[in-house]
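Enquirer: A structural model of the following input is requested.
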Amino acid sequence: MTSSSTPDPADDVSLSWGFTDTASAPASSGGDTTTNQSPEVLLGEVVGGIHDTLPPAWSFYLTEIAIAADEHRTRAAVETPDGRLLPLTVGPGVLRAAAAHRELTAGESPWMWLRITEHRGGEPQIAAFDGFVGAPPQHLLFPPASYRADVSMSTAATTPLWLLAHVHDAGRQLRSASTAAAASPAECVYPTDELPPLPILWPRFAALSAIFAAVDAVDGPRMTSAVGIFRGELGGCTLTRLPCGRAVLSGGADHSTLLTAAYQGQLEHPDLYRGAPAWVSNIVLDERAAAGMLTFCYWWSDGRWSRADLVGPPEWTPVTELASAVPGVWTSVTTAELVRATLGRVGIEVSTDAAWNYVAQVDAGNIRPDLLATLPHPPAAPAEGLAVLDLTQPW
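Expert: Here you go, the predicted structure:
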């Protein structure tokens, strides 16, 4: 019963109360009879225990339970028919059953948090999220020390990268301006086939961002006059444009073999900033650096991309880090195909030629390309896309 995606904490922004947090969750082993029951029966006890605490009149409830070693955190609330939201108690019996279910179904990858929702008159919906769908929402995330027992119980091959970084990183990927200024000079490499040149990469990123803005999409790349941000299902990046023709592209793949091997002690931790100039510092880096999840960093100056010289595990290449973390800007064809697919998701069909012509216009600096200006409205919002293109023109 494992979900394929992480729940969006924004869905629960109104439920800022109803938390519990303790380091002494009820144990699931010992003389507790729950350990002799099936996973289905234990989940039934979880739901039944929640029902025992519901008020007589209710229309919907949400309960989240996170467990790490002997600790737990919960978040729970119930909605009444008149629209009120009330905090909901998660009792010891529910926690015992949840802990027993986790222990019984752990295998090599124990679930890290449960999310249970139910509309009155319907069936309870239960999702058990393991660490491979990403870190728990911030309100369910434990300090690093709380997960060390879980990491030690898991085989190294099945420990998710975010958890390895959370436990072992300790800020090693941060690069303050002072540290950057004091860094020793070092050789770097100048790849010519890993990324498009910045004068092409930037407008393609803008072309995609404008389309996602025009169709009012909740995901996809976003862009301002100086920064492009992409958060994908398996990675993400930040493209920062700086004065005097400079730029930094940094980000990471959620399942990077390079960084996983480094955290597992199989190779030296990569120094992504070796040879980087002083202006490559925290202020321009992707947010993943703060979490120890940065797996690539490129800087553009003097008309070329540069990066540190890295050594990875067998069959690893730097391009594998980029594939899941950078949107489809590799060629005009890949960019145009992503434009077509994005429009198709909202029922707007455009030809291959029209999509390619749109990308070509943006590449040429045209901020009012025909494709974007003539998108149907609703559901599209062409003005939003044109605003993106306006912001991202060359300085």
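Enquirer: drop to CA atoms for contacts and neighbour counts, all remaining ones
Expert: Fine.
Enquirer: Quick check: which helices or strands does the helix or strand hosting L372 pack against?
Expert: For L372, the element it lies in under DSSP states H and E is helix 370-373. For helix 370-373, the packing partners by 3 or more Cα pairs under 8 Å, 6 or more residues apart in numbering; DSSP states H and E come out as helix 352-363, helix 382-391.
Enquirer: List the buried residues in that helix.
Expert: Buried residues in helix 370-373, counted by 16 or more other Cα atoms under 10 Å: L371, L372.
Enquirer: still on that earlier bit, of all the helices and strands packed on helix 370-373, which one is nearest T22?
Expert: T22 sits nearest to helix 382-391 of all the helices and strands packed on helix 370-373, at 45.9 Å, using Cα to Cα.
Enquirer: helices or strands next to that closest one in the packing?
Expert: Judged by 3+ Cα pairs under 8 Å, 6+ apart, helix 382-391 is in contact with helix 198-214, helix 370-373.
Enquirer: Residues touching the helix holding L372, excluding its own?
Expert: Residues outside helix 370-373 that contact it (Cα atoms under 8 Å, 6 or more residues apart in numbering): I211, A214, A354, A355, Y358, P382, A383, G385, L386.
Enquirer: Can I get the helices and strands packed on helix 370-373 in JSON lines including mean neighbour count and distance to A27?
Expert: Shown next, in JSON lines, are those (neighbours: other Cα atoms under 10 Å; distance: least, Cα to Cα, whole Å):
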{"stretch": "helix 352-363", "mean neighbour count": "19", "distance to A27": "58"}
{"stretch": "helix 382-391", "mean neighbour count": "20", "distance to A27": "53"}
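Enquirer: Also this sequence, please, to line up against the first:
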Amino acid sequence: MEATRAIALVSDWIRSRGLDYPTEGLEADRFEAGWSVYAPVEVDESDPMAFLEMPVGRSVFLVGDSGRIEEVSSSVPPLQAQAAFAATELGVQGSNGDTSAADFMAEFERQFHEAAGEDAPVASFTVVDAPPEGPNLAEGPDDDAAIAEEASRLIEPIVQQLAQLGPDGWEEFDAEFAFTVSSQIAQLQFSSQDRTGLVPVPQSVAALVSRQREVAAQMPAGPWWRLILNVTKQGETTVNYDYGDEPFPEDQLVAPEHYRDDLEAYPRSRIPVWLAGYVAGPAAQSRAPRQAAEAAEAASAAVVTADLPPLPELRARWAVLSAIYAGVESGWGPRVFPGHLWYESDRRSGSTLFVLPGERAVLSGGKWDSELLEAAYNGGRPLPDLYTGAPAWVNDSALNTRIRNGLLSFCYWWADGQWHRGATDTSGELDAALPAVRTPDDTVSAMVALTGPGTEAQCAALLAAAVEHSATTAAVAAIFTNVPGADVAAAVNQLSLAGVLAG
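Expert: Next up is the predicted model:
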């Protein structure tokens, strides 16, 4: 791959994601596994203080010979970032027999250019013009089958042209297209035995995909957000339309304005809640300190609630569960960090508990399939009233990060020895988004599930001690009798961070 090609790929990558980064004047430096592409910083060398104005942590884009792009920070030592990138590239490209990965990719490049001719390739790009208007195939409900058949027929020329881009001997390829009316991302990967390689997608193919999406948009489900193809050398083609039931891969998620453009062009009766929140952005639920202070002056009454156990018990239960997950070295489960407790379930629900000075705390988070958010984003109802009566210290600095994407479905604050909430009843959101902390029995059962049978008494004793802030290292070690090699120190550290150790 030449430097100009690497720069072109990065420019398209930046534009497709709406990044605040220049696309003109980029430079590329070669390293072992590809190119380092960046915007040079001009510094007045005659000014001894000019270094103070140099940006820190500026993005650098590493482009592999496979076509893979990774954004890294300039604050990471270049050799370290490039070494990590090169190691990943080896895994992506692989090697086999007497043909090197570099030779394999060179063959990709050669055959791609032969197939594409003068047609400029694109890995990802932004379309600034509105899509061309095609014939309206939908005359009524009886035409749904005809539209689906036409959409299916338009897949064939896409597959045929993609197949021509592969090297001799390819066995399978996967193509993923993430399109809106104003942005396009295309990714194509060929496989041959244990080798894989990414190939740029020509604009001629992207035009075919756009046309197919315009036709698919007339089906009852509307236009797909992602088109996913898997094709084998034997001609077997698997087609999947992704309508956003699950969040898109990070490298196929574009800026919110592109989804807004698409929703304006193709109104939908329902939008996936996660995508609706992403489009709404921080403005939907953010509570900046100034905004919180102004709202607090209104002196609206909060709702005092018994939805949750008292803060000392809640914190102790959360802490002992975190200790056990850390002790068995699980990548799942809750954790304690300085100043806050954290939990994310394996079903995309989660919460944070920020513990503040003066016996105050803020518990907030979101349930993945929240009925409250569904009603707001797709049912015409207002978003849940989470903040009425909240004091000024209930603000963005102590709220779960779901506020950034409009997915916060509950917020409670502890003050004066009681839990409070806003006007909306959010008790139904809690079970999915909290670890097993609602009752002592729930917590002990969850502990024993990890420590094994016969440890019920030890788990209950540790929980009781944690509530009284008198847990000890010996009590922690006692719960791991069935877990050889448990990391007792890591477990104790979780209790220490939560402030429930003796002394």
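Enquirer: on that earlier part again, from the contacts of helix 370-373 of structure 1, which is closest to D271 of structure 1?
Expert: Closest to D271 of structure 1, out of all of the contacts of helix 370-373 of structure 1 and judged by Cα to Cα, is I211, at 35.6 Å.
Enquirer: now L163 of structure 1: how far from R340 of structure 1?
Expert: Going from L163 of structure 1 to R340 of structure 1 by Cα to Cα, to the nearest Å gives 36 Å.
Enquirer: Tell me which of these two has more neighbours.
Expert: L163 (23 against 20; other Cα atoms under 10 Å).
Enquirer: Pretty sure P289 of structure 2 sits against A390.
Expert: No. P289 of structure 2 is beyond contact range of A390, at 11.8 Å (criterion: Cα atoms under 8 Å).
Enquirer: who's more crowded, those two?
Expert: Between P289 of structure 2 and A390, counting by other Cα under 10 Å, A390 is the more crowded of the two (25 against 15).
Enquirer: about what we covered before: looking at the helices and strands packed on helix 370-373 of structure 1, spot the one closest to R246 of structure 1.
Expert: Of all those, it is helix 382-391 that lies closest to R246 of structure 1, at 17.4 Å by Cα to Cα.
Enquirer: Name the residues that touch that closest one?
Expert: Counting by Cα under 8 Å, 6+ apart, 206-207, 209-215, 223-225, 362, 367-368, 372-375 sit against helix 382-391 of structure 1.
Enquirer: average distance between that helix and structure 2?
Expert: Helix 382-391 of structure 1, aligned to structure 2 and superposed, deviates on average by 2.7 Å (mean Cα distance after the TM-score superposition for structure 1).
Enquirer: could you give the angle of that helix to helix 352-363?
Expert: On the basis of axes from the mean of the first three to the mean of the last three Cα atoms, to 10 degrees, helix 382-391 of structure 1 is oriented at 40 degrees to helix 352-363.
Enquirer: Now render the helices and strands packed on helix 370-373 of structure 1 as a markdown table, adding distance to F142 of structure 1.
Expert: Below are those laid out as a markdown table (distance: least, Cα to Cα, whole Å):
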| stretch | distance to F142 of structure 1 |
| --- | --- |
| helix 352-363 | 44 |
| helix 382-391 | 38 |
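Enquirer: out of those helices, nearest to P318 of structure 1?
Expert: helix 352-363 (25.8 Å).
Enquirer: Tell me the counterpart of T443 of structure 2 in structure 1.
Expert: Superposed on structure 1 with TM-score structural alignment, T443 of structure 2 falls opposite T335.
Enquirer: can you pull the contacts of its match?
Expert: With Cα under 8 Å, 6+ apart, T335 of structure 1 has these contacts: R204, L208, G328, V329, V359.
Enquirer: still contacting in structure 2, which of those residues?
Expert: Counting by both residues aligned by TM-score structural alignment, their matches' Cα atoms under 8 Å, structure 2 reproduces these contacts from the contacts of T335 of structure 1: R204, L208, G328, V329.
Enquirer: What is the nearest of these to T392 of structure 1?
Expert: R204 (10.5 Å).
Enquirer: What count of nearby residues applies to the closest one?
Expert: Residues near R204 of structure 1, counting by other Cα under 10 Å, number 26.
Enquirer: try A299 of structure 2
Expert: A299 of structure 2: 12 neighbours (other Cα under 10 Å).
Enquirer: What of A398 of structure 2?
Expert: For A398 of structure 2, using other Cα under 10 Å, the count is 20.
Enquirer: what do we get in structure 1 for it?
Expert: A398 of structure 2 maps onto V284 in structure 1, by TM-score structural alignment.
Enquirer: who are the neighbours in contact with the residue lying closest to that match once chain neighbours are set aside?
Expert: Once flanking residues are discounted, V284 of structure 1 sits nearest to T240: 6.1 Å by Cα to Cα, 6 or more residues apart in numbering. Under the criterion of Cα under 8 Å, 6+ apart, the neighbours of T240 of structure 1 are A226, V227, G228, A247, V248, L249, V284, L285.
Enquirer: Which PyMOL command selects the buried ones in those?
Expert: In PyMOL, a selection of the buried entries from these looks like this (16+ other Cα under 10 Å):
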select buried, resi 227+228+247+248+249+284+285
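Enquirer: so the match of A398 of structure 2 makes contact with V248?
Expert: Yes. Applying Cα under 8 Å as the test, V284 of structure 1 and V248 come out as touching, 6.9 Å apart.
Enquirer: wait, is I14 of structure 2 part of a helix?
Expert: Yes. Assessed with DSSP: H, G, I helix; E, B strand; the rest coil, I14 of structure 2 lies in a helix.
Enquirer: count of neighbours near it?
Expert: By the criterion of other Cα under 10 Å, I14 of structure 2 has 20 neighbours.
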